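# Could you look at this predicted model? Sequence included:
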Amino acid sequence: MTQSAATPLPTPKERRRLREAKSLTQAQIATKVGVTRETIRSWESGRTAPRGRKREAYAKLLTDLTGRPPARDRNRDQNSARQPEPVAAGAIQVEPVAHIAPAAPGERATWPEHATTAPEHAAGPEQPATRTPVEAFDALYTHAAPLLVRQTYLLTGRRTLAREAVERAFQQAWERWPEVAVDPDPAGWVRAAAYEYAVSPWHRLRPAHRQPEAPPADADDRKLLDVLLSLPPAHRRALLLYDGVGLDLPETAAETEASTPAAANRILNARDAVAERLPELAVPEQLHRRLAELAGAEKLDAPKSALVRSVGEKRTRFWTRTAIAVTTLIVGATALTVRVAPTHYEPVPAPGAPISGVPPLTGPERLTAQDLELRRQLRAELSGGPERLTPAAE
């Protein structure tokens, strides 16, 4: 199921750039469209897409911001989608960005073994039009899953949780495959879902996650992993995306659902924390290299794509049947209540009130000793008397 072509929209990154070019906040855009700020943030990150009248209002607002009709993000040519987007003349300039210098292109895309020929944050291998949804999903899984498991391990420090997060992310992608298939960056969509699941605070309540896992074998790897896990989750994620995966600053901010200055400050604070405990990693290029080495040192293999799809489909069927059963139970309980409920109002009888002048109801008094003796004598005499009385003439 694809979105309607009557209301085309720019890419999520372009939506964010247009808003920042006019120095507008997400709250101001939400007020104009008639939605919440969280909804605008989700639209700009690509997690969800507007529909219906909200989509038309959002597209009209973006048209007013750019002064020209928005390009169709669903039907644009593959080659033009790869070209860098122009920066508007009125785009805001973030002060901390000047302090974050990207590494050399040859070093930024270097990741551990099983890395693909393209960077991990690319849209994935080209998919011919003749591919079925299953083949396209398997190609994306083969392309992104092995490396994504290692990246998630750096984010959580837990091997089991890293595999589980990636599996859940791809299962969610398979459930929403019509949306993911036309996304400009399917691998980024899955990565964002995996990271969101991995950093969820609810994992702390699970008994299996209360026990620490075995640390890396190398002492330097243990130190680096301890430093990463000591960072706040938001700082750790921003550092991994920028210095590990190699995203640029706007993409990092969009994926973490933060403003560009906030993402820049998180990266700088995380770098300072790492450099304070590991001075040799103060240079971003060295930090990127060590992150790649730490991820490559762990032998984390993702399960087969067919298994991920089947487990996801089973889970979907289970929850669908559970929802149907609960709905049926609620409908049945409601019908039974309507059936046995009274059809008219019956007033409650008034509580009784005491009446004066009437003696209280009493029972027989207790027999005294004389009464008991008399009763005994009467019973004894009657039983010992003549059996039959005969009349006698006088």
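Here it is on my side, so go on.

# going forward, measure contacts between C-alpha atoms and count neighbours the same way
Fine.

# Going by secondary structure, the nearest residue in space to T7 that is not next to it in sequence is in what exactly?
With sequence-adjacent residues excluded and distances taken as CA to CA, 6 or more residues apart in numbering, T7 is closest to E56, at 5.9 Å. Using DSSP states H and E, E56 sits in helix 52-66.

# neighbouring contacts of that helix?
7-9, 15, 18-19, 22, 33-34, 50, 69-70 (CA atoms under 8 Å, 6 or more residues apart in numbering).

# Below is structure B, check it against A:
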Amino acid sequence: MTRSPGTPLPPPKARRRLREAASLTQAQLADRMGVTRATVRTWESGRTTPRGRRREAYAELLKTLAEEESAAAEPAAVPVVVAVRTGPGSPAEDTESLVLPAKALPAEERQEDEPEPAPEPVALTPAQAFDALYEFGTPALVRQTFLLTGRRELARESVERAFQTAWENWPEVARDRDPVGWVRAVAYEYALSPWQRFRPRNRHPEPPPADPGDRTLLNTLLRLPPRHRRTLLLYDGVGLDLPETAAETEASTPATANRLLNARRAMADRLPELADPEVLHRRLAEVASNERLRAAKPPTVRVGSERRARFWTRAAIAFTAALIGTTALTLRTAPTHYEPPVSPGETVRGVPPKMAPGALSDEELELRQKLRDQMQDGPERLTPRLE
């Protein structure tokens, strides 16, 4: 019997956006759903999803919030192509064309007399769509990860591993509203993993940038705590707003704001010329653009992802087979009833040895003969006799 799929839910970032658009806090939403605030936080970060009736209620609530948001917004007329900054670097490599509704335009700028025809959708295979996403997002993501870690090889490896994970979960990534952000979050998590410090090649520092100013900026950035460094890079480097930065770092908006302020203050104390966020963004872009950071081709990443998936699948099958064999062997050789353990023998001292029987004395022989001659059933009874 096939189990029916659950009620579809919007992506985690959309859930948080809908809640904030309705001016609801996590505590208020938790009261309406009958759960704790921590549960709502895990739903919005994507770590867990509700099930059963609670999933249906959550989906209905989000649908209602989306309808209220659509009703409050102006109706869309024609699509508008805008540029969104995705990372520090050259403008040609760090912009992404997105189609947004025409509600972003003033009413006088809409051409209602001559509506533009809707662009015809182009059908792409999953491999073609993945290759296009990889070629578009890799240059900026590698530069961002380099600023995050200060290591060129680790930056390249982190981005490639993130895209391999994206190819393994391509149906989910393809439906995400921000696929580059999905890959960026995975790459940052991999690059900042505590296990990276135990790798032999990460124990020795890499050659610093050639320019003294770039070297000073990178060293100052790497002195920040990882969370503050990531928040500063996402907000001042990538260009995300505060709620999006909080959602990607899985933190509350006030905590994200405090991290950003502390990071800016630490950068300004060491480099006063970077107190202006615009100057900081420009300098981060310059430092990242001066490095020659390369990445593999999209087919190589896809093949590596498939190879890694096959390896782990085979490893899981082998482990399962070994576990089943061990269980069967245990059931075959295990005893079927309880056998009490035999206590070990102990030497008892102080008991006299048992004497062997010897020859009978004259008195014993006489007594034995007497016992044999007498009746065994007691003395003879007296019976009356006739005389």
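All right, it came through fine. The structure presented is a predicted model; accordingly, all values stated were derived computationally and were not measured.

# quick one: TM-score?
Superposed pair, TM-score by TM-score structural alignment, normalised by the length of structure 2: 0.74. Supporting alignment: 325 aligned residues with a CA RMSD of 3.5 Å.

# still on that earlier bit, mean distance of the helix or strand following the helix holding E56 of structure 1 to its aligned residues in structure 2, please.
For helix 52-66 of structure 1, the succeeding helix or strand toward the C-terminus, using DSSP H and E, is helix 78-81. In the superposition against structure 2, helix 78-81 of structure 1 averages 9.9 Å from its aligned positions (mean CA distance after the TM-score superposition for structure 1).

# re the thing from before, next one: the residue nearest to T7 of structure 1 relative to A71 of structure 1, how far apart?
Using CA to CA, to the nearest Å, we find E56 of structure 1 at a distance of 14 Å from A71 of structure 1.

# More neighbours: those two, which one.
E56 (17 against 14; other CA atoms under 10 Å).

# now that one: how far from Q127 of structure 1?
30 Å.

# and D248 of structure 1, what pairs with it in structure 2?
Counting by TM-score structural alignment, D248 of structure 1 lines up with D241 in structure 2.

# Please name the residues that touch the closest residue to its match other than its chain neighbours.
Distance criterion CA to CA, 6+ apart; nearest residue to D241 of structure 2, sequence neighbours excluded, is Y235 at 6.2 Å. The contact partners of Y235 of structure 2, taken as CA under 8 Å, 6+ apart, are 241-242, 245, 260.

# same thing with D272 of structure 1?
Going by CA under 8 Å, 6+ apart, the list of residues near D272 of structure 1 reads A282.

# Show me what it aligns to in structure 2.
So D272 of structure 1 corresponds to R265, using TM-score structural alignment.

# which element is that match on?
helix 253-270.

# try S97 of structure 2
Using DSSP H and E, S97 of structure 2 maps to strand 95-100.

# helices or strands up against that strand?
strand 80-85 (3 or more CA pairs under 8 Å, 6 or more residues apart in numbering; DSSP states H and E).

# ok and the strand it packs on relative to strand 95-100, angle-wise?
For strand 80-85 of structure 2 against strand 95-100, the angle between stretch directions is 140 degrees (axes from the mean of the first three to the mean of the last three CA atoms, to 10 degrees).

# Sketch out the helices for the stretch 151-300 of structure 2, chain order is fine.
Secondary structure of the stretch 151-300 of structure 2 (DSSP state H, counting those that start in this stretch): helices at 152-168, 170-175, 179-191, 212-222, 226-232, 242-248, 253-270, 277-289, 298-333.

# got a markdown table for these, with distance to E60 of structure 2 too?
Output for those, formatted as a markdown table (distance: least, CA to CA, whole Å):
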| stretch | distance to E60 of structure 2 |
| --- | --- |
| helix 152-168 | 29 |
| helix 170-175 | 20 |
| helix 179-191 | 25 |
| helix 212-222 | 44 |
| helix 226-232 | 33 |
| helix 242-248 | 22 |
| helix 253-270 | 25 |
| helix 277-289 | 41 |
| helix 298-333 | 36 |
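
# Quick one: average offset of the helix holding R265 of structure 2 versus structure 1, please.
Relative to structure 1, helix 253-270 of structure 2 is 0.8 Å off (mean CA distance after the TM-score superposition for structure 1).

# circling back: give me the ChimeraX select line for the contacts of helix 52-66 of structure 1, limited to the buried ones.
Buried residues among those (16 or more other CA atoms under 10 Å), as a ChimeraX selection:
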select :7,8,9,15,18,19,33,50,70
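
# if we take the contacts of helix 52-66 of structure 1, which one ends up nearest to A292 of structure 1?
Ranked by distance to A292 of structure 1 (CA to CA), these are led by R15 at 31.9 Å.

# need the contact list for the closest one.
44, 62.

# what helix or strand does it sit in?
Using DSSP H and E, R15 of structure 1 sits in helix 12-21.

# buried ones in the first helix or strand past that helix going along the chain?
Counting by DSSP H and E, the next helix or strand C-terminal to helix 12-21 of structure 1 is helix 26-33. In terms of neighbour count (16+ other CA under 10 Å), helix 26-33 of structure 1 has its buried residues at 26-27, 29-30, 33.

# ok, back up a step: just want the angle from the helix holding E56 of structure 1 to helix 26-33.
Taking the same axes, to 10 degrees, one finds helix 52-66 of structure 1 and helix 26-33 inclined to each other by 120 degrees.

# between helix 52-66 of structure 1 and helix 12-21, what angle do the directions make?
Relative orientation of helix 52-66 of structure 1 versus helix 12-21 (the same axes, to 10 degrees): 60 degrees.
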